[in-house]
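> Predicted model follows, preceded by the sequence.
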Amino acid sequence: MPAALPLALTMGEPAGIAGEIALKAWLRRGEGGVVPFFLLDDPERLTALAAQIGVTVPVAAIAAPEEAIGLFASALPVLPVPLAVPVVPGRPDPANAPAVIRAIDYAVELVRAGRAGAVVTNPIQKQTLYQAGFVHAGHTDYLAYLAGGVDVVMMLACPQLRVVPVTVHVPLASVPALLTTELIVSAGRITAAALRRDFGLERPRLAVAGLNPHAGEGGTIGREDVEIVAPAIAALREDGIEVFGPLSADTLFHEDARRGYDTALCMYHDQALIPIKTLDFHGGVNVTLGLPFIRTSPDHGTALDLAGTGKANESSLLAALRMAGEMAARHARSHNG
């Protein structure tokens, strides 16, 4: 069942590959699970980009997201967000940063107003945004801010695996000091609630990776798994959540092990991202859990070195669009009883 509303796809970094993968995703609109979407971007620059990379994509400027459904079969609907200066592929310009942020703001406004089904964000170049005065750590933190400062977690998902890193973009040396029982419990609660609401899993199963090799071997290889991780698992069980661990991360991600859980909670960034990117490098999706609206994103960066070459791979964006469409349809069914 398709979502009743189109998806709002943001501009991302205009000097990166975001525009190219959006054009290519529209060309694959006839494939299963791709629901109508519109892009918040500059129509003229997208038309020029299509010609530059040699793809035939009619671009249609729209005045409102409601127009996207009828246009989508024949043209890529674009809700105009003007850029301040011309785009040079591979060379981000802080002058265009306000347009990048405006596209995110506008997408969130439309979804929260019930005029779009989900926010799908193209990759941003954080350093360029910082140069323009952006004060948030990245997309996820900014979306949480727009939602009123809610607690969120990042999930990476592909058909074979879902993972949630409890700590994210911090030095590995800082992880033991940052990791707390409360942080793990919060991530587990948000994840379990989202798996029920957004993924239709009535009784989600969480596997929790240990921090240390062999999950600490009873405290002989570090005390964190005994003193921090295990109490968090006990607290989640008291909430009625089906949770296992702490488990040795080196045996948690093979095919047989993955059949035993729906999502793995991991203690740090690479513990979560290495297995999913190994399993499905081009098809992984970044999902923000805990927001009052749906947000997905490709699981890759701006790829400035590929910008304007026509070589960018749109598979992760397609996966993000498909997942957002499925989640939006599930929400619509639930809302309609």
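Ah, there it is. Numbers count the residues shown, from 1 in each chain.

> make it CA atoms for all contacts and neighbour counts henceforth
Will do.

> Assign the residue lying closest to residue 12 once chain neighbours are set aside to helix, strand or coil.
Computed as C-alpha to C-alpha, 6 or more residues apart in numbering, the closest residue to residue 12 that is not its neighbour in sequence is residue 122, at 4.4 Å. Secondary structure, DSSP: H, G, I helix; E, B strand; the rest coil: residue 122 is coil.

> how much space is there between the nearest residue to residue 24 once chain neighbours are set aside and residue 19?
Leaving aside its sequence neighbours, residue 24 sits nearest to residue 314 (C-alpha to C-alpha, 6+ apart; 6.3 Å). Noted for residue 314: a distance of 10 Å to residue 19, by C-alpha to C-alpha, to the nearest Å.

> Comparison target below:
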Amino acid sequence: MSKKPIIGITMGDASGVGPEIIVKSLQSEHVYEQSHPIVIGDAKMLGRAAELLEANVTIKEVDVNFDFTATKFGEIACYDLDLLPADLPFGQVSPEAGHAAFEYLRTAIELANEARIDAICTAPLNKEALHKGGHIYPGHTEILAELTNTKDFSMMLSSPKLKVIHVTTHVGLLDAINMTNPERVYKVIRLAHETLTNSGIDQPKIGVCGINPHAGENGLFGYGEEEEKIIPAIERATEEGINVEGPLPADTLFFRAQRGDFDIVVAMYHDQGHGPIKVLGLEAGVNITVGLPIIRTSVDHGTAFDIAGKGIVDERSMLEALRQAIELAPER
């Protein structure tokens, strides 16, 4: 039996660029040299993308009885759920596409739980479409956590120069500040430490952002959030031997981290962490959900409705997400 990992690739929202980035990425022979990729989605949507891109590939519809290690370059194996109409419009919010994106992910989680696949790599979904399709979640991360019964998890963004893990993600800024507390900050610091230690980094250096400008500057800015919500968590982690520093002003911390002073940054809220990663290069960023019993990576961009169906999408983030899924997946 092949020891290469089987990577389940969910198609995401088929009205967006998901089918295109998958077809483009699976024209890379290197992906097949390192893994067995299985797309979980709608075969006809992949066929439409392949025709649009004039890709020299065939789409093979498969089901649960298919040997997932029997993939071969030039043939894209699709675990076909057949949920969408062939004429689904590009670039439009669709309840049908939102529901289908949820079902692709739910099926991938089932396959991972059954050890049929070794990791999940997700193409982007559209949150408005997801909600209109009847699934009220902020995004992939929360669906994965609920369907795997995971309580302590976090979103980690990874790029060649910077890694960021988040205390809060898809909530408004006021809610993010209210939700931040010493226990949650401590758990995210621990997740960062464990994730990097498991990846082979001995005593990873962790930098923690403040909430306010200048990390509050000893109470000059804000209402003591750093002292109340962050410092107790850092002190607890330090007592346990974790190499952590902070709270530090976010503007200088991110500069120092990409320079190499830190292995990972703990961000307090969504834009605090996402902004620097995307400035450094959207095409190289990867989203990894840590704390799950399943390896999951994803592109670090959205459905790009404005360019969907035009054949011009950049697949480099998907290729990087696949590379990291392959690297993190356990050997069969």
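Cool, got the structure. Since this is a predicted model, take the numbers as computed values, not measurements.

> coming back round to it: residue 314 and residue 19 of the first structure: who's more crowded?
residue 19 (27 against 21; other C-alpha atoms under 10 Å).

> can you pull the contacts of that one?
For residue 19 of the first structure, the contact set (C-alpha atoms under 8 Å, 6 or more residues apart in numbering) comprises 11, 12, 46, 49.

> now for those residues, which pair is the farthest apart?
Spatial extent of the contacts of residue 19 of the first structure (C-alpha to C-alpha) is set by the pair 12 and 49 at 14.6 Å.

> Between the two, point out the one with more neighbours.
residue 12 (26 against 21).

> and residue 173 of the first structure, how many residues sit next to it?
8.

> Could you do residue 199 of the first structure as well?
Residues near residue 199 of the first structure, counting by other C-alpha under 10 Å: 16.

> now swap in residue 41 of the second structure and tell me
30.

> now swap in the one 3 residues further on and tell me
Neighbouring residues of residue 44 of the second structure were enumerated by other C-alpha under 10 Å; the total is 20.

> do residue 187 of the first structure as well
22.

> How about the one 3 residues further on?
One way to gauge burial is a neighbour count; for residue 190 of the first structure, by other C-alpha under 10 Å, it gives 16.

> going on from the one helix or strand it maps to, what's the next piece of helix or strand?
In this structure, residue 190 of the first structure sits in helix 181-197 according to DSSP states H and E. Using DSSP H and E, the helix or strand that follows helix 181-197 of the first structure in sequence is strand 205-209.

> what's the average per-residue distance for the next helix or strand after that next one once overlaid on the second structure?
Next helix or strand after strand 205-209 of the first structure toward the C-terminus (DSSP H and E): helix 224. Compared with the second structure after the fit, helix 224 of the first structure shows a mean deviation of 1.5 Å (mean C-alpha distance after the TM-score superposition for the first structure).

> Which residue ranges of the first structure form strands?
7-9, 37-41, 59-61, 76-80, 119-120, 153-158, 161-165, 205-209, 242-247, 263-266, 285-289, 295-298 (DSSP state E).

> Give me the mean distance between the first one and the second structure.
So the one you mean is strand 7-9 of the first structure. Strand 7-9 of the first structure sits 0.2 Å off on average (mean C-alpha distance after the TM-score superposition for the first structure).

> now do the third one
Its match in the second structure and strand 59-61 of the first structure itself, once the structures are fitted together, sit a mean 1.6 Å apart by mean C-alpha distance after the TM-score superposition for the first structure.

> distance between that strand and the chain's centre?
From the chain centre to the centre of strand 59-61 of the first structure is a distance of 26 Å (C-alpha atoms, centre = their mean, to the nearest Å).

> elements contacting it?
With contacts defined as 3 or more C-alpha pairs under 8 Å, 6 or more residues apart in numbering; DSSP states H and E, strand 59-61 of the first structure has these neighbours: helix 43-53, strand 76-80.

> Comparing these, which comes out most buried?
Of all these, strand 76-80 has the most neighbours on average by mean count of other C-alpha atoms under 10 Å, namely a mean of 25.

> Give me the neighbour count for the closest residue to residue 323 of the second structure other than its chain neighbours.
In this structure, residue 323 of the second structure finds its nearest non-sequential neighbour in residue 31, 7.7 Å apart by C-alpha to C-alpha, 6+ apart. Number of residues near residue 31 of the second structure (other C-alpha under 10 Å) recorded here: 18.
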